[in-house]
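1. Dropping the sequence and predicted coords here.
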Amino acid sequence: MKMLFWNTYRNENINSYVLDLVNKYEVDILLLAEYRSDIEKLDLLLKNSNQALVRCNTIGCNRIEIWSNYSDMSSGLQTDYYSLQVVKHELIICGVHLFSNLRGDKSYERLEKAKEIKNDIAELGEVENTKKAVIIGDFNGMPYEEAFLYANGLFGLPVLNQYDKNTKKVNGTEYTKYYNPMWNFFGDFNYPPGTYYSDQSSLNSPMWYIFDQVIMSKEVIPFFKQNKIEIITNGLKDKKGYPNKKISDHFPIVLELEEDIIHG
């Protein structure tokens, strides 16, 4: 199972790039944020692609569009900032596009939304009798931000052994651990060191940001192919190696899970 997420930067001519990525990476589930192109045309292109993707129901979530080649994929809660989907009643997928800091610090708002997401996933998991969950999208914050690392947020740890205890107790409250493999992209040993680049006139500016992330529950880890997660840059970067803003200011991310994560 291959999942691809991309913030398409409101590019009205993005469809050909999306189709190329879907065919090249054999994408089974496609998630897009800030999509502003011709969606009916993209629907037709994806339906007739090698992957035969069909748009999922995201009514109520205007920030995320989702396509899938799984016929048994049902919609869960849809909110302004995230869309919940369930594949064959076994795998919960949450596509997100959270608040940015464009108009001021929104870290506290992201923390509150992270709590909502985790609670809603837990509730849906109770209904579907599954703990397998993947949260993927534009988090508009770094992996070490409170919303995504702290136990009362998504608790997306940089290291989580599948045999570790599933929860951690803090001041009498149990918090469920999640795993965030995007921590592995920090630094310059491998290119690129992020999904978004911005050289701000600020004393606190890492310039490269890992805004686009995937966080998974411990139950997904045994099915996660560590060598098959990638920040895609081919054909999407400018001459300096940054995201080509004529296409998008974000690089897409793609990951692969073993197909037997779901049955039937």
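-> Arrived safely. Numbering: from 1, shown residues only.
2. For the rest of this, base every contact and every neighbour count on C-alpha atoms.
-> Fine.
3. what about Lys165, helix or strand, and which?
-> Here Lys165, judged by DSSP states H and E, is contained in no helix and no strand.
4. how near is Leu44 to Leu19?
-> Counting by C-alpha to C-alpha, to the nearest Å, the gap from Leu44 to Leu19 is 11 Å.
5. Name the residue in these two with the higher neighbour count.
-> Leu19 (17 against 14; other C-alpha atoms under 10 Å).
6. and Pro243, how many neighbours does it have?
-> 25.
7. Give the burial count for the closest residue to it other than its chain neighbours, as a bare number.
-> Nearest residue to Pro243, sequence neighbours excluded (C-alpha to C-alpha, 6 or more residues apart in numbering): Lys237, at 4.5 Å. For Lys237, the neighbour count with other C-alpha under 10 Å is 19.
8. Below is structure B, check it against A:
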Amino acid sequence: MVSAEGFHAVMDKQIALKQSRTVQGMDRKYFYNPMWSRLGDDSIGSPGTYFHKSPTMIDPFWHTLDQVLLRPSLLASFKSDALVVIDQIADKSLVERGKPASQFSDHLPLMIKLDMSLLLGGH
């Protein structure tokens, strides 16, 4: 996800707005990954998209396997509160006992809204 040979996704809009950087003589374009801001229980919605409890010494419990990546050219149309980890649909909770309800999925869905009128000059 973060490798310059992969998606080259960064957590900082200001870095992403630089468009790219040169790595080993090659121009590598950035993606912006707003999912970094959705880690933990102070985020909007659930603290991740996938829950896995492990008996290992290190266990974050909640993971964010599901990602949203944006090219810097789309950042003007993106508002942080328009990215949501969905944990409820109408009156149905998708979370049960602190983790995704297995009768629906083992992952929580993501929703993102982009205001494309900002890119099109308000038309």
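-> It's in. The model shown is predicted, which means the values in this text are computed figures rather than measured ones.
9. Next one: whichever residue in the first structure pairs up with Leu75 of the second structure from Glu256 of the first structure, what distance?
-> In the first structure, the residue paired with Leu75 of the second structure is Ile221, using TM-score structural alignment. Distance check for Ile221 of the first structure against Glu256 of the first structure: by C-alpha to C-alpha, it reads 11 Å.
10. in terms of contact, does the residue nearest to Pro243 of the first structure touch Ser248 like I think?
-> No. Using C-alpha atoms under 8 Å as the test, Lys237 of the first structure is too far from Ser248 to be in contact (9.0 Å).
11. Can you tell me the SS state at Leu111 of the first structure?
-> When classified by DSSP: H, G, I helix; E, B strand; the rest coil, Leu111 of the first structure comes out as helix.
12. That one: what's it in contact with?
-> 146-148, 153 (C-alpha atoms under 8 Å, 6 or more residues apart in numbering).
13. can you map out the strands along the stretch 51-200 of the first structure?
-> Assigned by DSSP state E, counting those that start in this stretch, the strands in the stretch 51-200 of the first structure fall at 54-55, 64-68, 73-78, 82-87, 91-97, 132-138, 156-157, 167-170, 173-176, 178-179, 196-197.
14. could I get those as CSV with mean neighbour count and distance to Asn244 of the first structure?
-> As requested, these are exported to CSV (neighbours: other C-alpha atoms under 10 Å; distance: least, C-alpha to C-alpha, whole Å):
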stretch, mean neighbour count, distance to Asn244 of the first structure
strand 54-55, 20, 27
strand 64-68, 22, 22
strand 73-78, 17, 31
strand 82-87, 24, 26
strand 91-97, 26, 20
strand 132-138, 24, 17
strand 156-157, 24, 29
strand 167-170, 12, 41
strand 173-176, 15, 38
strand 178-179, 26, 30
strand 196-197, 20, 10
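15. how about those strands, which one is nearest Glu230 of the first structure?
-> strand 132-138 (13.2 Å; C-alpha to C-alpha).
16. which residues in the second structure does the closest one align to?
-> Taking TM-score structural alignment, strand 132-138 of the first structure hits no residues over in the second structure.
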